[in-house]
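[1] coords below, sequence missing:
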């Protein structure tokens, strides 16, 4: 089977991404099928116009103009040059719209994964891709509810397929000695609500926080720690290599999440679980399916959740978290569901 994977961005440098989820997907699927990766915003680096990543051909499109018209033109051009049996796009706004144009009148199955950033765009910019899609893949039940609220008349099939993590990379520590208190992981961007997290630290004098990740809000967040008088209890560690991430989870007592309603999954929560680390936060993304959540994003509710946190039987609890990640959120489980969906789509095209 010839699979076309469409990503907004992609890199073949395995050291460059904090979370190489796309790498795992490409490697896993190309072990079974012929895979071509179309990367919208990746600049071509080879004269041939493509290069190989494991068994997959990677075609960087170097897209600079991102109008709806430009996406359609690119999609039409790709359709004339490449032949695939199934298109699988990650994100509706960019990859989905390009894949919809690629699909054109061929009526090949088009599967689209919902991304958190899709909720930040006007509904009309998503409509073209959604109307062309055979199936919308949502990574959590929370995301399924969110997309239904935004598009109540959406007629296409929706499938909940959780993202997976490398459970051989994210493991329990050999010796459980948690020297860090709370940990935050991810891009420092507005929808992560990290200012809320800092105000929470200010309310709890004994609480310390390590922040792993970087982004445009780092400077303003550091300024906020100064004004709140908590700079001595909050440490910004910046970007950390993927290889070192298990170390951060294994040393932390809990992962703290304050992302807003647009969060469709939140992969660090599963990475933390696989390392036996508790996850605390509001009912967004995958959190309602794996942990007790706060009733809202209000500071008082988050504070109450932390204060009521069960601190007994921690060793047993960490083992249970590990087992849940291992059996329900492995890369193998995710890839199995994708491959099954491909078989279903190819035999029952829209």
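    Done, it's in. It should be emphasised that the depicted structure is a prediction, and the values quoted were computed from it without experimental measurement. Numbering: from 1, shown residues only.
[2] going forward, measure contacts and count neighbours with C-alpha atoms only.
    OK.
[3] quick check: the gap between residue 87 and residue 108.
    Distance, residue 87 to residue 108, by CA to CA, to the nearest Å: 7 Å.
[4] equivalent analysis for residue 317, please.
    The separation that residue 317 has from residue 108, given CA to CA, amounts to 46 Å.
[5] neighbour count: those two, which is higher?
    Neighbours per residue, other CA atoms under 10 Å: of residue 317 and residue 108, the larger number sits with residue 108, 21 against 16.
[6] and the residue nearest to residue 117 when sequence neighbours are not counted, what does it touch?
    Excluding the flanking residues, the one nearest residue 117 by CA to CA, 6 or more residues apart in numbering is residue 262, at 7.4 Å. For residue 262, the contact set (CA atoms under 8 Å, 6 or more residues apart in numbering) comprises 116-117, 119-120, 143, 146, 191, 284-285.
[7] this is the comparison structure:
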């Protein structure tokens, strides 16, 4: 039995149940192999006040110190975070805060074989420091912004390179994310592309008419799923609605841009056709996907967007920007359409193209069935076993 310590700030907690849920899903499928035991250390920024006026920081303050999810033990130790100006210091702060935590885990009897870190910066950097101190092998999984944005900054780029060189194995969730590591001088043979999968049991087609009736839908409908932040491009989807007069847009997600997006819908005269659903529990998404004719993703950066496969698994094709790993997810007409640009005009063109030749929901579901977690789990096990054999 391989004993791993999963280390990541990207992991669900009692206050943020879908935060980093893709990390949890991958780990759960790995554990289902019966060949791995795991504990999770999911650090949370320290903040002293819980009043809602402090927004996300108040949410951090409310996160429990320890919990069990799906039979998995998780702790949420705190680390200092200086907003906006502390980027270069955060990995060191995290490392120093986590040293006694890791020491206690080992002392209490869980002497793990390997640290499995998710997200390169600051998580992977701090994990590399901890791996050196406790003399443990390390794997780091890159997931998107950690490699397609953060290395643009000199100091983080240097730290990412050092951590990548130290790690016994590197994982990227799409082939496109391997290139920034190669650009840093990392040997390509050290990089393993293990894509995210989709839970084909949790995400499957629902009764379409019943789902549409429940949501009060009558015409063609698109759903855009993701946090209400600029990078997800909900503003582009809303602007495109002026060129799609028959379409209703559902937006599932929460975030700081909600008021701006609502104002934009009013300015564009489409507020009556744009519905904000708020933060939708993961278990309720299949019904929303099933009710829609298509799922729309206008992101500027993604590693491997899980929402694409979730939608397809429910029989709903997608229209998405052709960035990073998205072209590795959307590879044929049964999956959907890749947009030429990230503009409202490209959204209109992409949606009209898809609606003019919609694949059957059965065909889209069949396509998604090629993306189970099995291959990813096998790849992780092979990598871990190889590392521990060599170590």
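    Thanks, I have the structure now. Just so it is clear, the structure is predicted and the values come from calculations on it, not from any experiment.
[8] could I get the TM-score for this pair?
    Here the superposed chains carry a TM-score of 0.86, computed using TM-score structural alignment, normalised by the length of the first structure; 341 aligned residues with a CA RMSD of 2.8 Å.
[9] ok, the contacts of residue 262 of the first structure vs residue 271 of the first structure, which is closest?
    Within the contacts of residue 262 of the first structure, the smallest distance to residue 271 of the first structure is 14.1 Å, found for residue 285 (CA to CA).
[10] what subset of the contacts of residue 262 of the first structure is buried?
    116, 119, 143, 146, 191, 284-285 (16 or more other CA atoms under 10 Å).
[11] alignment lookup: residue 263 of the first structure to the second structure.
    Residue 263 of the first structure maps onto residue 302 in the second structure when the alignment is built from TM-score structural alignment.
[12] tell me how far that match lies from residue 325 of the second structure.
    From residue 302 of the second structure over to residue 325 of the second structure (counting by CA to CA), the distance is 7 Å.
[13] residue 14 of the second structure now?
    Separation of residue 14 of the second structure from residue 325 of the second structure (CA to CA) stands at 30 Å.
[14] residue contacts, the equivalent of residue 287 of the first structure over in the second structure?
    Residue pairing (TM-score structural alignment): residue 287 of the first structure is matched to residue 326 of the second structure. For residue 326 of the second structure, the contact set (CA under 8 Å, 6+ apart) comprises 302-305, 320.
[15] please name the residues that touch residue 368 of the second structure.
    198, 309, 312-313, 335.
[16] taking the residues you listed one by one, which sit in helices?
    309, 312-313 (DSSP state H).
[17] so what corresponds to residue 187 of the second structure in the first structure?
    In the first structure, the residue paired with residue 187 of the second structure according to TM-score structural alignment is residue 155.
[18] what does residue 289 of the second structure give?
    Using TM-score structural alignment, the equivalent of residue 289 of the second structure in the first structure is residue 249.
[19] check the gap between the nearest residue to its match once chain neighbours are set aside and residue 324 of the first structure for me.
    Distance criterion CA to CA, 6+ apart; nearest residue to residue 249 of the first structure, sequence neighbours excluded, is residue 272 at 5.5 Å. Using CA to CA, we find residue 272 of the first structure at a distance of 11 Å from residue 324 of the first structure.
[20] ok, those two, which is more surrounded?
    For the pair residue 272 of the first structure and residue 324, the greater number of neighbours falls to residue 272 (29 against 17), based on other CA under 10 Å.
[21] distance of the more buried one from residue 19 of the first structure?
    From residue 272 of the first structure to residue 19 of the first structure the distance is 13 Å (CA to CA).
[22] residue 126 of the first structure too?
    Distance, residue 126 of the first structure to residue 19 of the first structure, by CA to CA: 26 Å.
[23] redo the buried ones among the contacts of residue 262 of the first structure as CSV? Include secondary structure.
    Output for these, formatted as CSV (DSSP: H, G, I helix; E, B strand; the rest coil):
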residue, secondary structure
116, helix
119, helix
143, helix
146, helix
191, helix
284, coil
285, coil
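[24] redo the residues you listed as TSV? Include distance to residue 258 of the first structure.
    Shown next, in TSV, are these (distance: CA to CA, whole Å):
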residue	distance to residue 258 of the first structure
116	14
119	17
143	16
146	17
191	9
284	9
285	11
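[25] any idea what residue 4 of the first structure aligns with in the second structure?
    So, by TM-score structural alignment, residue 4 of the first structure is matched to residue 5.
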